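> The sequence isn't on hand, but the structure is:
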C-alpha cells in the first residue's frame, strides 16, 4: 500500500478516536464559542524520502480541513503541518511533527527595533491601505511560499504578515539599516520585517509606516488588521497573524504561517505554544 495512503488512514483513525484526536484542543475552543466541527478532511503530500533497505522515512505535509458550523452559517478552517513518518517493512512505526514552532525562536542577533529614526517622509503622507489586496494575498499564500521573498524554514510568521501588508500597498522605509523602519531588499531586511518582537514594537512606534493604531478589543479589528501574541506573557512577543474574516460574533478569524493556518479562531488557545498567561495586542492598520 502507498505510504501516503497508509498515513491518511492513520490520521483518519486518530480523528475518530476521542482519546487520540489531535483536534481535541480545537474542538474545545469551538465548543466554548458555540461552534461545532461538522467534518474533517485529511490529505497527505509527500515532499521527500530517505530509504535504507527495509527502513525508510517519508517527509510529508499533512493538511487538515475542518467544516465549522457557526450559528446559521459554515466556514472552512485549515491547517498544515510538516511531518516525518518512519516505516519498517511497510509498517508505520513512528510519525512526528518537524520542529517548526509557532512560538518564535529569537535567533537573530541584535534583533531589537530602534525607534530613533522611525519618522519618514511617507508617514507624513496620507496612507492608502488596500485591505482587500492584503487579504487576497493572505489567502493565496497561507500554505505556500512566494518565491519573490525568502522563506524562513523554522519560523516564517512575521515575514508572511509583512508580505501581506506590502501587498496591501504599505511602502517600505528605513533601508539599509536593519534596526530602523520596515523594509525588504534582496538578501537583507529589517528586523521589523521578520522578527515578531521587533514587528510588534515597530507597530506601536511613533513614526511607523503603517500608521497603526492600538485598539482595545478584537471586535474592533477590520480585515487586514494585525494581532500580536506573547504566548508566555513574559514581555517577549512571539507571533503575528492577519485578520482575514469574522465569525458570527464579529470575532476575528486569522491566517498565519508556522504552523500554516487559515481562518483560525484568533485566540490560538488550541496551539501548543499558548498558555493562560498569553497577552495580545490588536492593531488597526492605517489608523
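Happy to help now that I have it. This is a predicted model, so every value here is computed, not measured.

> hey, let's count contacts and neighbours off CA atoms from now on
Will do.

> wait, what's in contact with residue 164?
Applying C-alpha atoms under 8 Å, 6 or more residues apart in numbering to residue 164 gives the contacts 134-135, 137-138.

> To which secondary structure element type does it belong?
At residue 164 the chain is in helix, as set by DSSP: H, G, I helix; E, B strand; the rest coil.

> From residue 4, how far out is it?
As judged by C-alpha to C-alpha, to the nearest Å, residue 164 and residue 4 stand 32 Å apart.

> Can you list the residue ranges for strands in this protein?
35-52, 55-70, 73-88, 91-97, 184-185, 188-189, 213-215, 226-230, 239-246, 252-256, 260-265, 279-284 (DSSP state E).

> And the contacts of the third one?
Read it as strand 73-88. When contacts are defined by C-alpha under 8 Å, 6+ apart, strand 73-88 is touched by residues 54-69, 92-98, 100, 143, 259-264.

> wait, what's in contact with the residue nearest to residue 76 when sequence neighbours are not counted?
Spatial nearest neighbour of residue 76, excluding adjacent residues (C-alpha to C-alpha, 6 or more residues apart in numbering): residue 67 at 4.8 Å. Residues near residue 67 by C-alpha under 8 Å, 6+ apart: 37-40, 74-77.

> Could you pull out the buried residues of stretch 268-275?
With burial defined by 16 or more other C-alpha atoms under 10 Å, the residues of stretch 268-275 counted as buried are 268-270, 273-274.

> adding another structure so you can compare the two:
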C-alpha cells in the first residue's frame, strides 16, 4: 500500500512539470493549475509533494486511504521566482495495487446563516494604525498550522483572517454581543470573527475599530488586505483570504486556511471550489 501511494505521488508531481501532452484522464488539479498559470504567463519549474496518511481501512482486496499532501511549487513569471504552497486532503481506493478512485475531500461545511452587519453602536472612535507587516508575518507563520492561543474551527478560514488582522493591531470591539462588532474573548466570539459572510458585511460597514474600504480591482490592494469569495455567485460569501505578496504583474498572492495555502494567486481558478459564477469583494484596511 505504501509503495502504491508513493507511486501515486510521483506520478502527480510529474504531471505538473511534464511537457508531454496531457490526456483527459490526467490529474485534474495539475490541469487546472497549469491552465491558470498559462493565463498569467507563469510556469511551474519545480514541484515537491510530501504526504502523510490520515486513516486507512480494508474491505477484502479493497484498501481505502485518506491522506494529506503538501505541495510546494516553484513559480517563474517574467524572470521572477516565488514559491506557492498548498495542502490538500484526498481519499483514494486501491484494488490490490490498482488505483480505482482518488478524489479531493470537501472540507467546507455550511456556515451559520448570520447576516449581522456592524452598526455604529455609538462607541468611542478607537484610534489605531494597521501594522501590515505584522499581519503578513502572522499569516505566514500560521497558514498551515493552528495557533494554540486561539480556538480552531472546522471552517477556519475567517478565524485565521481575523487572527491575522488582530496581529496587525486592529482593535476588537462589541463584546459580548455576537451580532455586533468584531471580537474574540473568553471562548466566545462575534459572528464577524468566524463567519465568512459576516466578515464580508462587517468590513465596509464598521464605523469604529477595524474598518475597510472596498476597491474595484485586486491590483489596488496592499499587503495585509482582504479578499472575500462567493464561490457560487449567489450573494453569500464562503471564503476569505489575506494578501501576503504580489506577482510579477503586481497582482495579489494570498494565504488562507481550511484549504491551507500560501502565496496562491488571488483568483482561485485552480480551486475545486471555483465556478464560472464566482464573485469577489476587495477590501483595503483603513487606519483608525
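Alright, I've got the coordinates. Worth saying up front: this structure is predicted, and the values here are computed from it rather than measured.

> Just the buried ones from the contacts of strand 73-88 of the first structure, in ChimeraX syntax?
To isolate the buried ones among the contacts of strand 73-88 of the first structure in ChimeraX, judged by 16+ other C-alpha under 10 Å, type:
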select :56,57,58,59,60,61,62,63,64,65,66,67,68,69,92,95,100,143,259,260,261,262,263,264
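
> Out of the strands of the first structure, which gets nearest to residue 109 of the first structure?
Residue 109 of the first structure lies closest, by C-alpha to C-alpha, to one member of the strands of the first structure: strand 188-189, at 13.3 Å.

> how close does the closest one sit to the second structure?
Compared with the second structure after the fit, strand 188-189 of the first structure shows a mean deviation of 1.6 Å (mean C-alpha distance after the TM-score superposition for the first structure).

> can you tell me what part of the second structure that strand aligns to?
Mapped onto the second structure using TM-score structural alignment, strand 188-189 of the first structure covers residues 188-189.

> centroid residue for the first structure?
With distances taken as C-alpha atoms, centre = their mean, residue 256 lies nearest the centre of the first structure, 1.9 Å away.

> Excluding covalently adjacent residues, which one is nearest to that one?
residue 241 (5.1 Å).

> ok so, going back, still touching in the second structure? Go through the contacts of residue 164 of the first structure.
Shared with the second structure under both residues aligned by TM-score structural alignment, their matches' C-alpha atoms under 8 Å, the contacts from the contacts of residue 164 of the first structure are 134-135, 137-138.

> Enumerate every residue touching the closest residue in space to residue 178 of the first structure that isn't next to it in sequence.
Leaving out its chain neighbours, the residue that sits closest to residue 178 of the first structure by C-alpha to C-alpha, 6+ apart is residue 190, at 4.0 Å. Residues counted as contacts of residue 190 of the first structure (C-alpha under 8 Å, 6+ apart) are 174-184.

> Quick one, which of the residues you listed are buried?
Buried among these (16+ other C-alpha under 10 Å): 174-175, 178-184.

> can you redo the buried residues of stretch 268-275 of the first structure as a markdown table with distance to residue 214 of the first structure?
Converted to a markdown table, these look like this (distance: C-alpha to C-alpha, whole Å):
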| residue | distance to residue 214 of the first structure |
| --- | --- |
| 268 | 20 |
| 269 | 22 |
| 270 | 25 |
| 273 | 24 |
| 274 | 22 |
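
> tell me which of those is nearest to residue 281 of the first structure?
residue 268 (13.3 Å).

> Residue 274 is in contact with the closest one, correct?
Yes: using C-alpha atoms under 8 Å, residue 268 of the first structure is in contact with residue 274, at 6.6 Å.

> So residue 169 of the second structure versus residue 186 of the second structure, what's the distance?
Plainly put, residue 169 of the second structure is 19 Å away from residue 186 of the second structure if you go by C-alpha to C-alpha.

> More neighbours: which of these two?
residue 169 (17 against 6; other C-alpha atoms under 10 Å).

> Contact partners for that one?
Counted by C-alpha under 8 Å, 6+ apart, residue 169 of the second structure has contacts 128-131, 135.

> same question, residue 145 of the second structure
Contacts of residue 145 of the second structure (C-alpha under 8 Å, 6+ apart): none.

> ok, now how distant is it from residue 91 of the second structure?
21 Å.

> Same check on residue 270 of the second structure?
19 Å.

> now do residue 158 of the second structure
Residue 158 of the second structure is 26 Å from residue 91 of the second structure, by C-alpha to C-alpha.

> Neighbour count for those two, which is higher?
Remark: of residue 158 of the second structure and residue 91, residue 158 carries more neighbours, 29 against 18, as counted by other C-alpha under 10 Å.

> If anything else comes up later, I'll come back, but that's it for now.
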